[in-house]
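>>> Output the structure for:
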Amino acid sequence: MQSPTQFPLLFFSFFMFFSLSLSDPRITEAGLFCGTVNAARSNFISEFVAVMESLSEQVNRAGWGTHVNGSVYGLAQCLSDLSHTDCLFCFAQARTKLPHCLPAIAARIFLDGCFLRYDNYSFFTEPLDPQHDTAVCGQQAVEGEPDRSQLAKNVRTIVKNVTEIAVKDGGFGVGEIGNVYGLAQCWKTIENVGCRKCLENASREVVECLPENEGKRLSAGCYLRYSTEKFYDDVEKDIGNLDGEATEDVRVFSGRPRIGIIAAISSSVAIVALLSILGVFIGYGGLSKRRKARKRLGQLSVVVGRSNLHFKYELLEKATNFFDPLRKLGQGGAGSVYKGILPDGRIVAVKRLFFNTRQWVDEFFNEVNLISGVHHENLVQLLGCSIEGPESLLVYEYVPNKSLDHFLFKKKKTQSLSWQQRFDVIVGTAKGLAYLHDGTGTRIIHRDIKTSNILLDENLRAKIADFGLARCFSADQTHLSTGIAGTLGYMAPEYLVRGQLTEKADVYSFGVLVLEIVCGRKNSVYVEESSSILQMVWKHYQSNTLPESVDEYLKDHFPAKEASNVLQIGLLCTQASVSLRPSMSEVVKMLTETDYPIPLPMQPPFLNASSADTNATSISASFPSSESQATSNVLLTPASEPR
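From the prediction side, this is the model:
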């Protein structure tokens, strides 16, 4: 058996072999341009994710697309000679590389087969961008004056010819003259006048690459390339004169691609996953980091290879009706979840991931490797995954009643939970966490317990979901010092400030969750301190008026003593001192055993916007929660911890 570190290299060799026998998706990077201004808005990342998701769907359907979400404008397009498979391959690679520019508010990437751009304004009809348009020249000059003169003549002729073809025939044209090949492509959003303006400008600029054997012009509205080697796929020929200048030695082609059957398509699609995975450690400096990524990927490949976990991408694509928006169940910071129906009739939830970065590797590995063997009635079961397509997919059991926040915080509640239903959700969540902490043979910390990660089944039974941030450690470890990840408002103070992670961080999050469930309102760290649910419940506790904290939807239809006990448990779990918080096993006993003592809580911490700002310099990235503007998923790095 090959070592895990050899796995990506072996498959990369496999890709190189296949590139000789299949059409070329042209994923070589021609240019990547990142903006110099970073986003200041908290919801920028969520808007970016929504744009990338829509572009993915449109490219899969039509080979190009545009989308606007908030202040993020996006455009993606494959060159018209690429097959559908190669187009998806190229777009997957572009989407893997472009997020390296985040949190810049603008970026664009030119691969030899496709283009992807996002910006903070509507750029769709701009043919030129003098600040960023550039030429990329080859590295091998043609030698000898006769050969150079002939090359220059042929290059000028071919770029003029393909420009005319593209302008007259839908924005795309290819052709050859002698030993020189040319391709012109305008983006679909550019009108005919703009297409001509862009390509004529590109024609003047690209010839400056002479006497190099290749030249590319990367423009805001078009792409133009010449080369002494054929680089494009064959399309239907339309041989003839252009304005009377073409001769019998000039072969020019129409812009309508020929539709063909691509052999070994499943193998080609499998390679898409490889390139996405290879993109994980492209751009991360340092040999040790790359070795760590290769090792993690090798381990992941072993897990995915198990027959009971592996799903074919095509099967899941069909199961979700090609990720039909009507099948979408929800969206988070890293991807969207769709309802799928498998050929055997089983209904599943398919999570579609979008970021192929080191963070993605860690989260995907956790979901598949750490949680695949964990089974409990209060945990969402992971059924399998796929890494064979443009996106990596996770397959879960289908939980029909969505997440808890839909029942608690939506303005138009379809169903209000009774006291007993809320109590059962609290107990079920507690049991699920207790199992993670004590029942698996290793301590697993979820790190992102919140209402949107608690799903409800057909019987409104609680199921903990989303284990992408989970961590485990052995019994002899007191804590982990780790980069901080989670959702503000639910994060324990010792973890948020010092990066010290224990299972008591989950206990704190659970305590906040309990108060939200009982009170029917969301905790917030972005408003004045008086709005903190912790402070509100604490004041009622001091005044011996805890029942007044209960959600007004319940009115008087709840047992006051039991509600007070549950709120007191919530305060116990959110105490500032880690040692004073109970374990989840103790919490389960407090909730289910009438004679089990419930200690008196000490004052919990009150984290608000001002206290969160004191650590703002530690924040390395911010990922807003799609469920509410009141909380944000964050990734923070303690200053003492290298990454």
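>>> CA atoms for contacts and neighbours, from now on please.
OK.
>>> Tell me which residue of the chain is furthest from the middle?
Ranked by distance from the centre of the chain (CA atoms, centre = their mean), the top residue is Pro146, with 52.8 Å.
>>> Can you name the residues in contact with the helix or strand hosting that one?
Using DSSP states H and E, Pro146 falls within helix 145-168. With CA atoms under 8 Å, 6 or more residues apart in numbering as the test, helix 145-168 has contacts from 142, 171-178, 180-186, 192, 195-196, 199-200, 203, 207, 210-211, 224-226, 242, 252-255.
>>> ranges for the helices of the stretch 401-550 of the chain?
Secondary structure of the stretch 401-550 of the chain (DSSP state H, counting those that start in this stretch): helices at 404-408, 419-438, 493-498, 503-519, 533-542.
>>> and the first one, what does it pack onto?
This means helix 404-408. Judged by 3 or more CA pairs under 8 Å, 6 or more residues apart in numbering; DSSP states H and E, helix 404-408 is in contact with strand 454-456.
>>> The strand it packs on packs against which elements?
Where contact means 3+ CA pairs under 8 Å, 6+ apart, strand 454-456 is packed against helix 404-408, strand 462-464.
>>> 10 Å instead?
For strand 454-456, the elements it packs on are helix 404-408, helix 419-438, strand 462-464, judged by 3 or more CA pairs under 10 Å, 6 or more residues apart in numbering; DSSP states H and E.
>>> picking that back up, cross the contacts of helix 145-168 against helices and list the overlap.
Using DSSP state H, 192, 195-196, 199-200, 203 are the members of these that sit in helices.
>>> would you turn these into a markdown table with distance to Ile449 and neighbour count?
Below are these laid out as a markdown table (distance: CA to CA, whole Å; neighbours: other CA atoms under 10 Å):
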| residue | distance to Ile449 | neighbour count |
| --- | --- | --- |
| Asn192 | 53 | 17 |
| Cys195 | 51 | 30 |
| Arg196 | 55 | 22 |
| Leu199 | 53 | 31 |
| Glu200 | 57 | 16 |
| Ser203 | 57 | 25 |
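>>> how about those residues in CSV, adding distance to Asp551?
Putting the ones in helices among the contacts of helix 145-168 into CSV (distance: CA to CA, whole Å) gives the following:
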residue, distance to Asp551
Asn192, 61
Cys195, 60
Arg196, 64
Leu199, 64
Glu200, 67
Ser203, 68
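>>> For the stretch 251-400 of the chain, just list every one of the helices.
Using DSSP H, counting those that start in this stretch, helices in the stretch 251-400 of the chain cover 265-281, 287-304, 313-319, 358-365.
>>> One more, so I can put them side by side:
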Amino acid sequence: MNLYIEVYIKVQNVPSEASLRHLTNYGKKKHPLEVILGSSLGSLFLLIGIFVLLFWKKENADEAEEYDLDHVAGMPTRYSYHDLQASTENFSKELGRGGFGTVFEGALIDGTKVAVKRLDGLSQIKKSFLAEVETIGSIHHFNLVRLIGFCAEKSHMLLVYEYMSNGSLDRWVFQKNPEMLLDWHHRKKIILDIAKGLTYLHEGCRQKIVHLDIKSQNILLDENFNAKVSDFGLSKLVDRDQSQVVTAMRGTPGYMAPEWLTSVITEKVDVYSFGVVLLEILCGRRNFDRSQSEEAMHLLELFKKKIEEDQLLDLVDKNSEDMQSNGVEVVNMMRVAAWCLHNDYTKRPSMSMVDKFLEGVVNIELDLDYFFSNPPLPNTILGVDNQEVHVATTTSLIASILSGPR
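Next comes the predicted model:
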């Protein structure tokens, strides 16, 4: 063996301790631990390499997405996370909380008050968020809450909206405090404002935008009690040549139309939800209220019962003397709600038709018995406590397909 080593070194002319060690151990069996360690280290290095490659690709993809947003015409202002952290005083004044995140009061450098919505735990749908920003920033209508800007920095995703000083509609219509109760004049105006906002979404754009989550919490009021539709997190695009689309169930139980059980929807699901909100405004109570007796908990079932008994005056908001004194007109408005709540979506009106009816442009005889001739609404859609349904991935809406200000 030593002779062999000497000859090998001379031939190679590279005296090496490592070479000697290698040749001395030549033919020996490797220890099992060495084999395991070697194999494990090799696999570890391979996994690290794959992870680094995937991370590099993700970082580049994220940068490309953010670069694309910066180069889209008509985009709302882009803010840094540091800017919004400063404008909200480190997110100290909370305005409200929802299924997607928390809203805080803030002020821009020029003193303009804003509402900053911080989206929590949504990094997995960042692409949908970026597409939504592009879309909402392109919609301009007086009865839709305006998106001023956004932030998309790594895991930080925030939306900056115009500030609505009177908050959400549910703060006002479910009140027992006489000083905060809305009179009939204000309620009529709010109902018309909501109808106009939905009409724009359904018919004012080149392709229909179905909101899919119309409820009292998503209607905001400015300092003059002008109502504006907000929160487009679940909205979906419907081509004008499509009579209906198939989509996963989304929205808030209590406001969801019966056809959600089939997952085949049209813009008429918004009409149904509008009907529920309309009833809440007229009756001054939530569509599901545990404080009521068992037979009166579900407003829609109670509504159907009062129609059959011809006692709709019983449903007019009892906390408001002004609503009571205008009871006949309020009951007439309930006919519009019944029209919108028809179980058969093909029998519901379009929002533009509702808008024209509310403004007195058209006059239609509304037969309440006809609208509620179908079986009662299923409890699976009525829901309990208005808990939000799990949200499916939103459909991105392309800004170029939307019309300009109306």
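>>> sorry, back to before: quick check, distance from the helix holding Pro146 of the first structure to the centre of its chain.
Its chain's C-alpha centre and that of helix 145-168 of the first structure lie 42 Å apart, by CA atoms, centre = their mean, to the nearest Å.
>>> Asp222 of the second structure matches what in the first structure?
When the first structure is aligned by TM-score structural alignment, Asp222 of the second structure is paired with Asp457.
>>> returning to what we had before: figure out which of the helices and strands packed on strand 454-456 of the first structure is closest to Thr451 of the first structure.
Among those, helix 404-408 comes nearest to Thr451 of the first structure, with 5.1 Å by CA to CA.
>>> can you name the residues of the second structure that the closest one overlays?
The aligned range for helix 404-408 of the first structure is 169-173, by TM-score structural alignment.
>>> re the thing from before, out of the helices of the stretch 251-400 of the first structure, which comes closest to His557 of the first structure?
Closest among the helices of the stretch 251-400 of the first structure, once you apply CA to CA, is helix 358-365, at 41.9 Å.
>>> who touches that closest one?
277, 279-282, 284, 289-290, 292-293, 296-297, 299-301, 303-304, 334, 353-357, 366-367, 369-371, 385, 392-394, 466-471, 635 (CA atoms under 10 Å, 6 or more residues apart in numbering).
>>> can you check stretch 43-54 of the second structure too?
37-38, 40-41, 55-58, 60.
>>> what's around the residue opposite Gln242 of the second structure in the first structure once aligned, how many residues?
Counting by TM-score structural alignment, Gln242 of the second structure corresponds to Gln477 in the first structure. Gln477 of the first structure has 9 neighbouring residues, counting by other CA atoms under 10 Å.
>>> Help me confirm that Gln477 of the first structure comes into contact with Glu503.
No - using CA atoms under 10 Å, Gln477 of the first structure is not in contact with Glu503; the gap is 11.3 Å.
>>> Can you give me the stretch of the second structure that stretch 156-170 of the first structure aligns onto?
Mapped onto the second structure using TM-score structural alignment, stretch 156-170 of the first structure spans no residues at all.
>>> before we move on, back to that, need the contact list for the match of Asp222 of the second structure.
Residues in contact with Asp457 of the first structure (CA under 10 Å, 6+ apart) are 378, 380, 398-403, 463.
>>> so which of those hold up in the second structure?
With both residues aligned by TM-score structural alignment, their matches' CA atoms under 10 Å, the contacts of the contacts of Asp457 of the first structure that the second structure also has are 380, 398-403, 463.
>>> Farthest pair within those?
Within those, two members stand farthest from each other by CA to CA: Val380 and Asn401, at 12.8 Å.
>>> Name the residues contacting each of those two.
Counting by CA under 10 Å, 6+ apart, the residues touching both Val380 of the first structure and Asn401 are 455-457.
>>> Closest to Phe606 of the first structure out of these?
For those, the nearest to Phe606 of the first structure is Leu455 (27.4 Å; CA to CA).
>>> Can you mark which positions in whichever strand or helix holds Ser19 of the second structure are buried?
Using DSSP H and E, Ser19 of the second structure maps to helix 17-24. Buried positions in helix 17-24 of the second structure, judged by neighbour count with 16 or more other CA atoms under 10 Å: Leu23.
>>> Kindly report the same for stretch 273-288 of the second structure.
273-288.
>>> counterpart of it in the first structure, which residues?
Going by TM-score structural alignment: stretch 273-288 of the second structure matches residues 509-524.
>>> And Pro559 of the first structure? What does it align with in the second structure?
Pro559 of the first structure maps onto Asn326 in the second structure, by TM-score structural alignment.
>>> My error: substitute Gln185 of the first structure in the last question.
That one, Gln185 of the first structure, aligns with nothing by TM-score structural alignment.
>>> what's the neighbour count on Gln185 of the first structure?
Gln185 of the first structure: 29 neighbours (other CA under 10 Å).
>>> For it, which non-adjacent residue is spatially closest?
Phe172 (4.6 Å; CA to CA, 6 or more residues apart in numbering).
>>> Could you measure from that neighbour over to Tyr226 of the first structure?
Noted for Phe172 of the first structure: a distance of 14 Å to Tyr226 of the first structure, by CA to CA, to the nearest Å.
>>> Please apply the same query to Asp448 of the first structure.
Distance, Asp448 of the first structure to Tyr226 of the first structure, using CA to CA: 52 Å.
>>> who has more neighbours, these two?
The neighbour comparison of Asp448 of the first structure against Tyr226 (other CA under 10 Å) goes to Tyr226, with 32 against 26.
>>> Now that one. Nearest residue, chain neighbours left out?
Tyr226 of the first structure sits nearest to Gly182 (CA to CA, 6+ apart), 4.3 Å away.
>>> Spell out which residues sit in contact with the one you found, please.
154-155, 157-163, 173-176, 214-216, 224-232, 252.
>>> which among the residues you listed end up buried?
By 16+ other CA under 10 Å, those give 154-155, 157-163, 173-176, 214-216, 224-228, 231-232, 252 as buried.
>>> List the contacts of the residue found closest to Tyr161 of the second structure once you drop the neighbours it is linked to in the chain.
Distances taken as CA to CA, 6+ apart put Leu147 closest to Tyr161 of the second structure, at 4.5 Å, once the chain neighbours are dropped. In this structure, Leu147 of the second structure makes contact with 75-77, 114-115, 133-140, 159-163, 230, judged by CA under 10 Å, 6+ apart.
>>> Now which of those would you call buried?
Buried by 16+ other CA under 10 Å: 75-76, 114-115, 133-140, 159-163, 230, out of the contacts of Leu147 of the second structure.
>>> Just to be sure, which of the residues you listed are found in strands?
114-115, 159-162 (DSSP state E).
>>> Fine by me, thanks again.
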